[in-house]
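What follows is a predicted structure for the sequence shown.
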Amino acid sequence: MALPKEYVNQMRELLGEEAEDFLASYAEPKKTAIRLNGLKIESTGFGEKEAVDKPSAGQSFVAGRDPVPWAAGAYYTDKTERPGKHPYYYAGLYYIQEPSAMLPAELLDPQPGQRVLDLCAAPGGKSTQLAAKLRGTGLLVTNDLATERTKALAKNIERAGIGCAVVTNESPAKLAAAFGATFDRVLVDAPCSGEGMFRKDEDMVRQWDADAPARYAAMQDEIMLEAAKMVAPGGRLAYSTCTFSPVENEGTIARFLAAHPDFEIVATESPAAWGFAPGRPEWLTPEEAAALGPDRTARLADTIRLWPHRVRGEGHFAALLERAAPSGMAVSGASPESEPAGAAAAESRKAGGKTGGASFKDPKPGKRTTAVRRGAEAAGRGRSKGFDDRTGGESDTIARYEAFLRESLPGWKPPGTIRIKGDHVYAVSEPAGSMQGLRLVREGWLLGLSTRHRFEPSQALAMGLKPHQAALSLQLAGESEDAIRYLKGETLQPEPAKVTGLNGEPADKRGWTLVCLDGCPLGWGRWDGATLKNELLPGWRQV
C-alpha cells in the first residue's frame, strides 16, 4: 500500500522504534468479524452451552471461530467468507463489524432501562450493539446528520429487531435543544480523518492530506460541545475515532475536559494480553496540556488506543467520560424491574467464556444513573404493500389492527404507546424530550398499515417478534432450499404439518404466518392450507 509520505513521517516521529511494526501492518489483510445479536440468540441456540451430542445450528455456525476478546459474542471471520450472503445475516442474527469498532459500545456499557443516544450512528453497528445491552427496555435515540446514511441506519435497526429505538436525522445542536441533559449514556463515534480505515478502504488513503486531522478536530470539538449538553448528571459519554492522529484523539479529549470541569475520564481495565495500549498524554500540544493542568493531563493515559500491529483489528481510539452528579443527588443503576432482561444479558455473556464476551469493569466504579423507564421490545422502519391505500378513517385503522392482533398475535401486547398516523400504526417508546420539529426517520416501531381490506403487518414487526408469539409459524432450517427460496421472494409449498400453531402442533387455520429461520423470524407469508404466499418485501430479499 502506497501511504502518503507525510503520514509515514508523522507516524515514525510519534511511534519511534515501534513505527516499523506499525507500518508493516499495512501489508497484512484487513481484519473482519461478526457480532451476534444479543436480542435474538436466546431463541436460536447461539447462546447455549455447547452440546456434545448434538450442537445447535447456532453452535455449529460459530464452531471453530476465534472470538474477539473485547466484545460479547463476537468472532473473527475468514477473508474468504461472505457473511453478508448467509441467511442468518438476513434474519438479523449477527452484524458484520470491524473488530476494533466494537470497543466503544462495550466501554459505554448501557444498562437495561437507561436512555441512550448514539449521536453519529450510521450505518448502525454500534447502535445495534448498544440496543442488545438494553435488552428491549429503555430508549435508544440513534442519529446521523447525513440523510442518505440514515436509510441504512434505519434498515439495520429493523433487521436487528430493535423496538426501543427512535431514528433521527438531525444536527447535534438541534438534538441538544430538543432533549437537554436527559441521557444516561451518550456515544460519539466522531467523524475523523480515517487513518484506521486505510487497509479497509484505499480511497481513504487517497483522500488523506496533512490538514485533514486539524479540520476534523474542529468538527469534533463542536460535536462534543453539544453532546455534553445531553449527558444527564452522573451519566457517561464515550468518545471514539478510527484514526491515530493525536489532535483528534487525546487532543479532542483534552480540549473537551478543559472546557468541562464537571467531566472526568473513567479508568477501565485494558488487558495488555489483548494488545490494548494506553492513551498518550505526552502527545498533547503545550497549549492543550497547560489548559488541562498536569493532573488531568496524566489521566489521558486511561484512554485506550488499539493499534493494528498490536491487535487483530484496524485500529481505534476510545475514551470513557463521566459527568459529575451534584452533591446529594440520588443516582442509581437499573431498577429491579429490569432484572429479568438483565438476567438474559447475563446468560448471553455466560457464553462469553466461549464466545469471547468480555465485560469492561471500572477499577473504581463511578456513580450510575437513573432508574428504569418503560421501553419497547422490537423496532423498525418498513413499507408494506398498500402504503398509499388510504381508508380515510382512524377508527377503521384501529379496528383492522386489533382484528389482526386477535387473529395472528393472540396474547401479544405491543410495548409503549400506540400511535396512528394516517393508515400507519406505530408503537412509540417514551421520548427523552420533545421531538417536535425534529427530522424523524422513524419515531418508533412500525407495526403495519391498514389498506381498504385488511391490516398488513410490517417487515419491521416480523423482525422484532418471537416465534412463539405468532398464531401461525413456519420453521425453516439454516441454508435449506426453502430458506433460500423464501429469501428470493418465491412462493413455498411446505408440508402442512410444518406450519404450526401456538402450541407447536400442526395448524388447523390459515392466515398471516411468521416465517422463521432456526428459531429467528425472517418475515411474513400467508398460508392457505397448501401454499405459503411470500410477503417478503423486495428490499429485504437476497440478491
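Looks like it came in fine.

can we go C-alpha only for contacts and neighbour counts from here?
Will do.

and residue 452, how many neighbours?
Other residues near residue 452 come to 14 when the count uses other C-alpha atoms under 10 Å.

what's the answer for residue 80, then?
6.

Residue 397 now?
Neighbours around residue 397, by other C-alpha under 10 Å: 25.

for it, what are its contacts?
Contact analysis of residue 397 by C-alpha atoms under 8 Å, 6 or more residues apart in numbering lists 391, 420, 423, 424, 425, 449, 450, 455.

Would you list the buried entries among those residues?
When the contacts of residue 397 are checked for burial by 16 or more other C-alpha atoms under 10 Å, the buried set is 423, 424, 425, 449, 450, 455.

putting a second one here so we can go through both:
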Amino acid sequence: MKEQFLARMKQMLGEEYDAYLETLQKPPYRGLRVNTLKCTAGQIQESGIAMLRPASICADTFYIEDDTRLGNHPYHMGGMFYLQEPSAAGAVEILDVKEHDWVLDLCAAPGGKSTQIAAKLRNTGFLLSNEIDSGRAMTLLSNLERMGVSENMVTCADPRVLCEQLKGCFDKVLIDAPCSGEGMFKKHARAMEEWSEAHVQACAKRQLHILESGCACVKSGGTLVYSTCTYALEENEAVIDQFLRSHPEMELEDCAVSFGRSGIAYGDLDAAKVRRILPMDGGEGHFIAKMRKIGPETSSKLYFQEAKPRKDVVEWLAGIVDEAFPYAMEENGLIYLKKTPFLLLKKVKVLRQGIQAGNRKAKRIEPMHHLYMSAVLRSHFKQVCVLHELSEAYAYLQGNLIMKSGWHGYVAIAYRGCILGFGKGDGTQIKNHYPKGLRLSATAHYER
C-alpha cells in the first residue's frame, strides 16, 4: 500500500492508526441487503443460504459470516437480495426515503443505492437513476431490472444537462459521488493503483461540480445527501464546507443515526452532524452528509406522455397477468408500461422508463424478461411453474429445456417462490426464454 496514503491515514487517525493497520490484514466485509420488494428479511434468514449476522446500519442488511459465494444463487439471480457491504446502505438510510417521494440518484451505478431507494418507495413515487458512464449505466440498468424496479427512469447523462431540466422537482436527491475510493482499496486493487494526492484533489473538484448540479433539483424543504467511499478530508468535510459557503439556501442537518462516528473538524463545518464509517466501525469506509434546502427554488416545467396502451397490448397482457397498466409507450417495437405517466426529457439518453414488457414481432408480441422480474407483478402471473430442486433452478438459469408437461403458452418460472424468468410451454415441455446474456455456465453451482 502506498506510503503517502498511509502517512495521511496516520495523521488523521492518531492513536487509532494501529487498529486501522490491523484491519488491512483482514478480508473486506461481505454482506447482503434483502430486497423487500420481493421478500422479507426473515425469508432470507430462514432459507439457510449462508451464515448471516444482522447489521445495525439497516434493518434489511446482513454480514455474510462464512465463505459462501452467493452471486450465482437463484435467489440472487431472481433479485431477492443485493450483494452489498452493509455500511454502503448508510447513505440511503440517512436520506430517509418515504413512499410517494420523487427521488434522484445522480451517480447511481452499479445500482446498490438505487435498488435500496426503490425498496423504500415500495412501487410508489418516482425514482430517476442516472449514470454518466455508458458501460456502468448498463450495469445499473441490469441490476434495477433484476431487483424488479418498475416506477423509474434510467438515464445516461451529464449531471449538468440532466439537472437543468429538473430544477426543484425532487423530494430527495442522493449524490454518491465518484471519489478516490480509499475505502475500497482491499476490494479493488485498481483504486489503490490510481491513488495519488493529485487524484484526490481532482475528485474534490469534480464532486463540487456534481453538487452544484444536484442541488438545483431539490425542492424547497427537500433533502440532499452527499456520500463517498473515501477517507480523504479534501473529498468529504472540505467539499461540504466549501459547498455550504456558496449555498446559503442549503443547511447542514444532523444525520441522526447511531452507526459510524462524527466527522473531522474543518472550517465552519459542524463535524458532529456528518458521519464517517471506518473499518473499526464495521464498514470499509464511507462519509455521509445530509443537507436540507431552506430557501425557495425555481421549478422546471415537466412534460409527460399519458398515452394509453393499445387494445392489442391490453389483450396480450391480460393473457399473462391479472394486473392492468394505465400508461404505455412504444419505441422501436418495444413496449413499456407504467402506473403513472411517462416523463419526457430533452437531449438526455433514456435507457429505460417503466417496465420493458414486450417486443413486437410481425403480428405478435413477445414478453420481455423485465416483465417477469418486475416486483409489482410477482404475485399476478396467471401461470407459474415452480421448481423445487436447486438442480432444476440451475438447469433453467443455464438455458436448458424444462421437462414439465401440462403447460401451454408463456409461463413464469419460479424457484421456491422466487421468479427467475419465463418460458413457453407446448404441453410436453417448456422452452427456455431466460436471456442468453444472463445464463450461467454449465459448471456454475452453489455450495455451503
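On my side now, so go ahead. Everything numeric in this text was worked out from a predicted model, so none of it was measured.

thinking again about what came up before, now, the buried ones among the contacts of residue 397 of the first structure that are in strands?
Among those, the residues falling in strands (DSSP state E) are 424, 425, 449, 450, 455.

what residue of the second structure matches up with the fourth one?
Going back to what we said before, that points to residue 450 of the first structure. If you follow residue 450 of the first structure across to the second structure using TM-score structural alignment, you land on residue 360.

now the closest residue in space to that match that isn't next to it in sequence: how far from residue 345 of the second structure?
Closest residue to residue 360 of the second structure apart from its sequence neighbours, by C-alpha to C-alpha, 6 or more residues apart in numbering: residue 333 at 5.0 Å. Residue 333 of the second structure sits 20 Å away from residue 345 of the second structure, going by C-alpha to C-alpha, to the nearest Å.

Which stretches in the second structure count as helices?
3-13, 17-23, 41-47, 74-77, 90-95, 112-121, 134-146, 159-164, 189-194, 197-215, 237-245, 311-318, 369-373, 390-397 (DSSP state H).

Tell me the counterpart residues of the fifth one in the first structure, please.
Aligning helix 90-95 of the second structure against the first structure (TM-score structural alignment) gives residues 103-108.

what's the average distance of that stretch to the second structure?
Following the fit onto the second structure, the mean deviation recorded for stretch 103-108 of the first structure is 0.7 Å by mean C-alpha distance after the TM-score superposition for the first structure.

Buried ones in that stretch, by neighbour count?
For stretch 103-108 of the first structure, by 16+ other C-alpha under 10 Å, it's 103, 104, 105, 106, 107, 108.

do the same with stretch 246-261 of the first structure
246-258.

now stretch 220-233 of the first structure
Result for stretch 220-233 of the first structure [16+ other C-alpha under 10 Å]: buried residues 220-221, 223-233.

Then stretch 4-14 of the second structure?
9, 10.

which residue numbers in the first structure go with that stretch?
Against the first structure, stretch 4-14 of the second structure falls on residues 6-16 (TM-score structural alignment).

And stretch 166-186 of the second structure, by the same measure?
Against the first structure, stretch 166-186 of the second structure falls on residues 179-199 (TM-score structural alignment).

Now do the residue nearest to the spatial centre of the first structure against residue 150 of the first structure, distance only.
The centroid of the first structure falls nearest to residue 128 when counting by C-alpha atoms, centre = their mean (1.5 Å). Computed as C-alpha to C-alpha, the residue 128 of the first structure to residue 150 of the first structure distance reads 14 Å.

circling back: got the contact list for the match of stretch 4-14 of the second structure?
19, 20, 23, 210.
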